[in-house]
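> Just to be clear, the model below is a prediction. Sequence and coordinates:
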Amino acid sequence: MANENPLLSASPLPYGLPDYAAIRPQHYLPAFHAAFDAQRGEISAITRLRARPTFENTMVALESSGRLLGEVARTFYTVSSADSTPEIQQIEETLAPLMSAHQDSIQLDADLYRRIKTLHEQREDLGLDAEQRYLVERHFREMSHAGAGLDDAAKERLTALNQRLSTLTNTFEKNLLRDTNELAVIFDDVAELDGLAEGELSAAAQAAADHGLEGRWMVTLTLFTGHPYLSTMTNRASRKRILDASRARGSRDGQNDNRPVLREIVKLRAERAALLGYNSHAAYVTSDETAGSPEAVHDLLRRLAVPAARNASREQAALQAIIDAEPEPFPLEAHDWPFYTERVRAAEYDLDRSALRPWFEAERVLRDGVFHAATELYGITFEERGDLAAYHPDVRVFEVRDADGSTLGLFLLDLYTRDTKRGGAWMNSIVLQSRLRGTQSIVVNNLNVPKPADGRPTLLTLDEVTTLFHEFGHALHGLFATVTYPHFAGTNVFRDFVEFPSQVNEMWIYWPEILDTYARHVETGEPLPRDVVEKLRASEAFNQGFATSEYLAAAWLDQAWHSLDAEAAAGDLDVAAFEAAALSDIGLNNPVVPTRYSSTYFAHVFSGGYSAGYYSYIWSEVLDADTVEWFRDNGGLQRANGERFRDRLLGVGGSKDPLEAYRDFRGRDAEIQPLLERRGLAG
C-alpha cells in the first residue's frame, strides 16, 4: 500500500515537505484510515502494559504515537483550507466525523487517563525536568478538560456531540466559501469602479476573465465585513453593492444559509459544556486559557467598549460634517465610512493612504521588509527554493537558516486569493519541530491579495502590508519554537496567547531602518517621502474608534452566543434579533459601524478554532503593546533584544506557562496602559 500511496511513505523532499506533485485526492482517505489504525495500535500498546506507569513508557510513548496521522492530517488540511476543490471538500466532509471520533477515542481512553493521572500525582517525585513535568500537567489537564473522567454513558453522548459538531463546522465553512464566491460583485462599466488604482482594476478584470466574463470586472469579497476598495470608490451605489453583498453571506435562504447551522452549533456546544460540568461553552473554553473565566473577558471588553463607542461617535460626527458641506448631503451609512474617513485623513493629516500602494510592491515588502526585519533582529536568512514544489503553483518555498548557518526549516508563502481558498489570512504548520522525532519546522503563510494580470506588479495596501508582517510573526513562532515533545511545538500555546508574537511583529512596519528599505516606489525606487512617514505615524490612532468598535462588537457576539446555557441555546433563536440585542447590551449597536464579522460569516468561531476565543486578539494586544514599549525603551531593532525575545518567549513554544514566560522576558506582568494609549482609549 505504501508503494501505491505517497502519503504512507517518507517524503523524498527536504525537511519532509510533502511530495504534493505525487499526491492525488484519492490518496487521502486510505492514508487517514491507515494512520488511524496505526495510532490505535500505538495507544493500545501503552494501555496494555502491566508495568507501572513511567514517564518513558507512557508520556514518551504517547508523544511518539500518531506521527503518521499528524503528517497526513497537516498535509491534507493545508490543501483543504487553501485549495479546496469540490473533490477535496467531499473528502473533508467524509473525514470530519472520523477525525473527531478518533481524537475522542484517545482523549477519552480511561486506561490511558489512569496512567497519566498516576504520573500527574507523582510528578514532583519523578525527577523530571521542567518540560517533562509540564508535559504531564498539560496532558492530564487536557484529558480531564475533554471529559476523560466521565462515565461511559456521558462519554458516548460526548462523542456523538463532537462528531456532529465537526460535521457542522465543516458545513459552515463550505457554505461560506460557496456564498462568498457566488456573491462576488460584477460590474459592467469600469466607470462604476472610479477611484480604484490601475492594479486594482487589473485584478478585477482578471477575476472576471477567469470566470468567463471578458470585458467586465469582478470584485471578490474579503472575509471581514468591509472591503479595501470602499475607501477609494467614488460611486456610492457601487460601494453599497459591495458592502451589501458582504453582509448577506450565509444569511440568504437556500443551500448556503448558515443560520440553522450556527444555531445548531451553539446548541450542541452548550449541551457539551453542561455535560462537562460548565454552565456555558465560554466558561468551558476560558477555563483552560490565560483568561481563566468569561467574566474576566467580559470585564475587559466592557471596559474598552465605552471609550471605543464614544470615539466612534466623534469620528462619525466628523464624517457627517464633510457630507453636510456637499451640494447634496445625505445621512452617513456604513458603506460611506471608509471613503469619507480617507477624506478626513487627507484633511487632518494631508495623507492619502490609497496613493501609497506604489511604495508597497509585494516582492520588495517581503524581502526588504518582512525578511529584512527578521534578519536584523534574529540573524536568520532566507533562500528561495525554486526546486521545491508546494500544493499550488502560486505557493513559494523558502529555506530558512539561523545566524550560524544551520537550518531552521522551510517557509511557504501563498499570497493570492482564489475561489478554492477560504477567506482571511492565516499561518499553519505542515511539519512540527521536535527533538524527539528529529524534525524541523515547515510553516505556511496564507493571504488573500487580488492577483493582477500577468506582467503587472502586485501593489499592496497598507493593511495588506500589516497582514503580511502579522502572519509572519506566527511563522517565526513556528520556526523558532525548539522543544523536545511535539505536543509543545510551534504555535501550540493557549489560544488567547497565540496572537501575541504576531502582533509584536507588526511593530517593524514603521521602524525607520525597515521602512526606508522596503517602502520604495515601484517605478522610481524613491523612498517613501519623510513627511509622509511622519504623517503615517501621527495618524496611527486615527479612526481607532471605528476599528476598536467593530472588533469589540465581533468579540462580544462570540461571547454572547457562547455564554448561553444549554436551556437558552436550545431555543429557536432569531440570528439577526440575537445580534441586535447583544450589540445593544454592550453599547456597540451603531448601524454605521457594523461588526467586523456577523454571525453567518464569522468563520473564526463557527468553523475555525476561536469559538469563545475571538477576544484573544485584544487580550494578546495587552502583552503586545507592553512588549513594544520594552523594545523602544531598550534600543529597538537590536540582535540582543531579538535574542531575548526569541529565547524567552518564541523559543519555548508551548513548553511553559505563557504568562510565566512573559514575566521571564519582561520582568513583570503586562500593563494595560500602553494598549489604551495606542488605541486612543486612555482618556
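Yes, it's here.
> use CA for all of it now, contacts and neighbours both
OK.
> Which residues are in contact with Leu137?
Rather than Leu, residue 137 is Glu. Glu137 makes contact with His120, according to C-alpha atoms under 8 Å, 6 or more residues apart in numbering.
> That one and Asp626: what is the separation?
29 Å (C-alpha to C-alpha, to the nearest Å).
> So which residues of the chain form strands?
Applying DSSP state E to the chain gives strands spanning 185-187, 217-219, 381-384, 396-401, 407-416, 426-431, 441-449.
> alright, now check it against this:
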Amino acid sequence: MSPNPLLQPFEGPFGLPPFDQISDADLAPALEQAMAQHRTEIDAIIHSDEPANFGNTIEAMERAGAQLTQIWTLFSNLVSADTNAVRQTLQQQWTPVVAAHYDAIRLEPALFARIEAVWSNKSALTGEALRLTDKRYQEFVRGGARLQGQAKQRFAEINAELSRLQVTFGQNLLEENNAFVLWVTSADELAGLPEAMIAQAAAKGAELGREGDWAFGCDRTVLYPFLTYAQYRGHRETLYKGYLNRADNDNERDNKANLRRQAALRLERANLLGYATHAHYILEDRMVGSPEDAKALMSQVWQATLGCAQMELADLQGLANSQGANFGLKGWDWWFYAAQLRQQRFELDEAQLKPYFSLDNVIEGAFYTARRLFGLDFRALDNVPLYHPQARAWEVLDPAGQHLGIFIGDYLTRDSKRGGAWMTVFRQQSGFDGPVRPIVQNVCNFPPAAAGEPVLLGFEHVKTLFHEFGHALHGLLSQCQYPGLAGTSVARDFVEFPSQVLEHWAMQPEVLAHYARHVESGQVIPQVLVDKIQQASQFNQGFQTGEFLAAALLDMAWHTLDLTEEPDVLAFEAKIADEIQLPEAIAYRYRSTAFAHIFSGGYSAGYYSYLYSAVLDCDGFNAFVEAGNIFDPNLANKLKTLLESGDTVAPDRLYQQYRGRAPQIEALLQHRGLQ
C-alpha cells in the first residue's frame, strides 16, 4: 500500500503540494493521524517537567500541529476553489470534528495554566515573543479557557454546531448558484447583450441539453453585465430576483432557519464570555474597538452616501422617463440606465475599455506595480502540478533575485468554485525553524472567454484582481519569525488595507500606460480614455457605497440583537432598510440568506471592515499623491515595512509609522465624491 501523500513532506517544486498524487480518499486517514499527532504534541507541552516559559510553551505551540494545519489548509482551499460531491461530504463530516479538536485544546485547563504563567511573567519578553504571547493568551481567554463546568461544555457545543451550520450555509448557497438558470428562447430578447456573453449562454444551454436556447446563471460575473446591457426588462427582473433570493426559496437549500440559529448561538456564546452581544465580542480586538464606534463610522459615511444616491436615482429616473418609461426605477433597472448615463456624460462604456484589459495584461499590470514599488520579479512556472488546469503559478523573486515565495492565480469562474474572490495560502511564511517561504493563492471568478478568445475584463474586475493581489503581496512579503503573526494574520479591519490600497495603482495613468494594451493591435490605451476613466471614477458612488453600507449595517444589526426570539428574516431586513431609509431601488449587496461573508466566512460583525480599510487606503494612497510620485521610494519602503510586519506590531502603530499620523476620513469622502 502506497503511503498517504498528505502525510509525507511536500517535496514538489518549491514545496508545492503533490496535487497530482492526492486523492479525496486520502483526507480522512490523514486528518485522523494528524490530529492524533497534534494531541501528542500538546500533551508533551502540558506534561513538561520544566516550568512554563516562552520556549517550551508558546513557541512549542507554534510548532505543534504543523502537519494538521498543512492538511486542513490544503483541503479548505480545494473545497473552496474546486469542490465536488465527495469533498462537500467530507467538509460536512470533518469541519465540526476539526473544530472540536481545536476547541478541546483551547479549553484544556493545564495548557491554559502554562500559557497564563508565561503571560503573567512577560516583562522579560520583547518583540515578536511578547506579541505572540499576548495573542495566544487572548485567543485562549476568548476561546473559553476561563469558563468552568457546564458553561465550558456548552461553549464547545455551540462552536461545534456553528461549524456545521456554516458549512451547510455555504454549500446551500453554492448549490443555489448552480441551480438557478434564466432561460431565453427568443433571439430578440437578447438585444443589447455582448456577443461573447450570448455565445457563452448558448454554450451553457447546449451543455444543459437545450440546443438553440440561451442559459444565464445568477453569479455576479453574469449578473452585472446582464443588468447593464439587457434591453429586455423582464429578463433583467428575473435574473436580479434570482440573485437576491438565493437560498431564500423555501426549499431544502433555504438558509433562513440556518442563519437565525447562527445569530442566536453567537449571542449565547458571547453572553457566556461576558459580552453583551456577538459584535461586542468580535470587535474587542479590532482597530474599531466596539460596535458603537463601527456604527458611528458607518453612519457618518451613510448620511453623505444617501444624499448622493438619491440624486443619482433622480437622474436615472429622468433618463428613463425621457425614453418613455412608465414605471418607477427598480433595482433591476439601475445598472441599465447608469451605463447609459455614464456614456452620455463621459462617452465611456465597458465595450470601449475591455479590449485594453485582457486578463494576461492585467496580471502583468499587477506584477509591474509590485516591481516598481517593491522590486519583485515574477517568473511563470509552466510545468508544476496544480489542483486545476485553470490555475497558474509563478515563482516570486526578491530584489536580490532570491526566492521569496510562490504565487498561484486561479481567475475564471466555474461550477466547482464558490462565488467571490479571495486570497489564501497553502503555506504560511515563518522563520523560527529556518526560513519557510510562503505559497500564496488568489482566486477570482472572472467570466471565461469563448474558445480561442482572450479573457477580457471589465474595470471592476480589474480592480478585483489588483485587490486580491494586494492581499497576496501581504502574504508574500511577510518577514516574521512565527507563522501565527505572519502575513495576513492581522485584525480583520486592517487586513483589507493592503488589498484596497493597491486598487489605486490600477487606475493611475502611469500604470495603465504599461499594461492597458489593446488585445488585437497592442496599442496602449489612448490618453483620452484614461482621462475619461479618471473623470468617471466617482460616477455612481452613491449606489455602490450605498449597497455595500446597507449590507454592513445589516450585518451589524444581526449581531447586536438581543434575541429574545428569532426574527423573521424578511421582516428584519425590511426593518433595517426602513431605519436607514434605504431607497427601494437599492438592495443590500448581499441579502441575509446569501451573505456568505458573515454566515459561512470570517466577517461576522465585521463586514464594516471594508469601509474602515477604505478610510485607511484612501488616506494611505494620498501620501503618494502628496509626494508627487506614485512610486516614491521612501513611501514604498515604508509600505513594504508595513506589509513585512504581519501582526508583529499593533495595526494602529503600523499605520502611523507608515503615514506619520492617524488616518483621516476626508480622503475617502473626497475619493468617492461624497463630500
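Cool, the structure landed. All values derive from a computational prediction rather than experimental measurement.
> Please identify the most buried of the strands of structure 1.
Most buried of the strands of structure 1 by mean neighbour count (mean count of other C-alpha atoms under 10 Å) is strand 441-449; its value is a mean of 24.
> once aligned to structure 2, how far is it on average?
Once fitted to structure 2, strand 441-449 of structure 1 is off its aligned match by 0.7 Å on average (mean C-alpha distance after the TM-score superposition for structure 1).
> Would you check the span in structure 2 matched by that strand?
Using TM-score structural alignment, the residues of structure 2 aligned to strand 441-449 of structure 1 are 438-446.
> repeat for stretch 233-251 of structure 1
Aligned by TM-score structural alignment, stretch 233-251 of structure 1 corresponds to residues 230-248 of structure 2.
> buried ones in that stretch?
Neighbour counts over stretch 230-248 of structure 2 (16 or more other C-alpha atoms under 10 Å) mark 230-232, 235-237, 239-240, 242-248 as buried.
> all helices for the stretch 351-500 of structure 1, in order.
Taking DSSP state H, counting those that start in this stretch to define them, one finds helices in the stretch 351-500 of structure 1 at 362-364, 372-378, 462-480, 499-505.
> So which of these is nearest Tyr518 of structure 1?
Among those, helix 362-364 comes nearest to Tyr518 of structure 1, with 5.6 Å by C-alpha to C-alpha.
> residue range for the closest one in structure 2?
Using TM-score structural alignment, the partner range for helix 362-364 of structure 1 is residues 359-361.
> What lies in contact with that stretch?
By C-alpha under 8 Å, 6+ apart, the residues outside stretch 359-361 of structure 2 that reach it are Pro454, Val455, Leu456, Leu457, Tyr515, Ala516, Arg517.
> Distance to Gln675 of structure 2 and neighbour count added to the residues you listed, as CSV?
Below are those laid out as CSV (distance: C-alpha to C-alpha, whole Å; neighbours: other C-alpha atoms under 10 Å):
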residue, distance to Gln675 of structure 2, neighbour count
Pro454, 40, 16
Val455, 37, 21
Leu456, 34, 24
Leu457, 30, 25
Tyr515, 32, 25
Ala516, 31, 27
Arg517, 34, 21
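> ok, so of these, who is nearest Tyr102 of structure 2?
Minimum distance to Tyr102 of structure 2 across those is 41.3 Å, recorded for Leu457 (C-alpha to C-alpha).
> His392 of structure 1 contacts Asp83, doesn't it?
Yes: taking contacts as C-alpha atoms under 8 Å, His392 of structure 1 lies within contact range of Asp83: 7.5 Å.
> between these two, who's got more neighbours?
Just comparing His392 of structure 1 and Asp83: by other C-alpha atoms under 10 Å the higher neighbour count belongs to Asp83, 18 against 13.
> Count the residues that sit near the closest residue to that one other than its chain neighbours.
Using C-alpha to C-alpha, 6 or more residues apart in numbering and skipping residues adjacent in sequence, the residue nearest Asp83 of structure 1 is Thr420, 4.7 Å away. When neighbours are defined as other C-alpha under 10 Å, Thr420 of structure 1 has 19 of them.
> Thr420 of structure 1 contacts Ala82, correct?
Yes: here Thr420 of structure 1 reaches Ala82: they are 6.4 Å apart, a contact under C-alpha under 8 Å.
> separation between the residue most central in space within structure 2 and Phe469 of structure 2?
The centroid of structure 2 falls nearest to Trp422 when counting by C-alpha atoms, centre = their mean (4.2 Å). Distance from Trp422 of structure 2 to Phe469 of structure 2, counting by C-alpha to C-alpha: 9 Å.
> overlap in contacts of those two?
Taking C-alpha under 8 Å, 6+ apart as the criterion, Trp422 of structure 2 and Phe469 both touch Asn442.
> How much space separates Ala296 of structure 1 from Ala554 of structure 1?
Distance of Ala296 of structure 1 to Ala554 of structure 1, computed by C-alpha to C-alpha: 17 Å.
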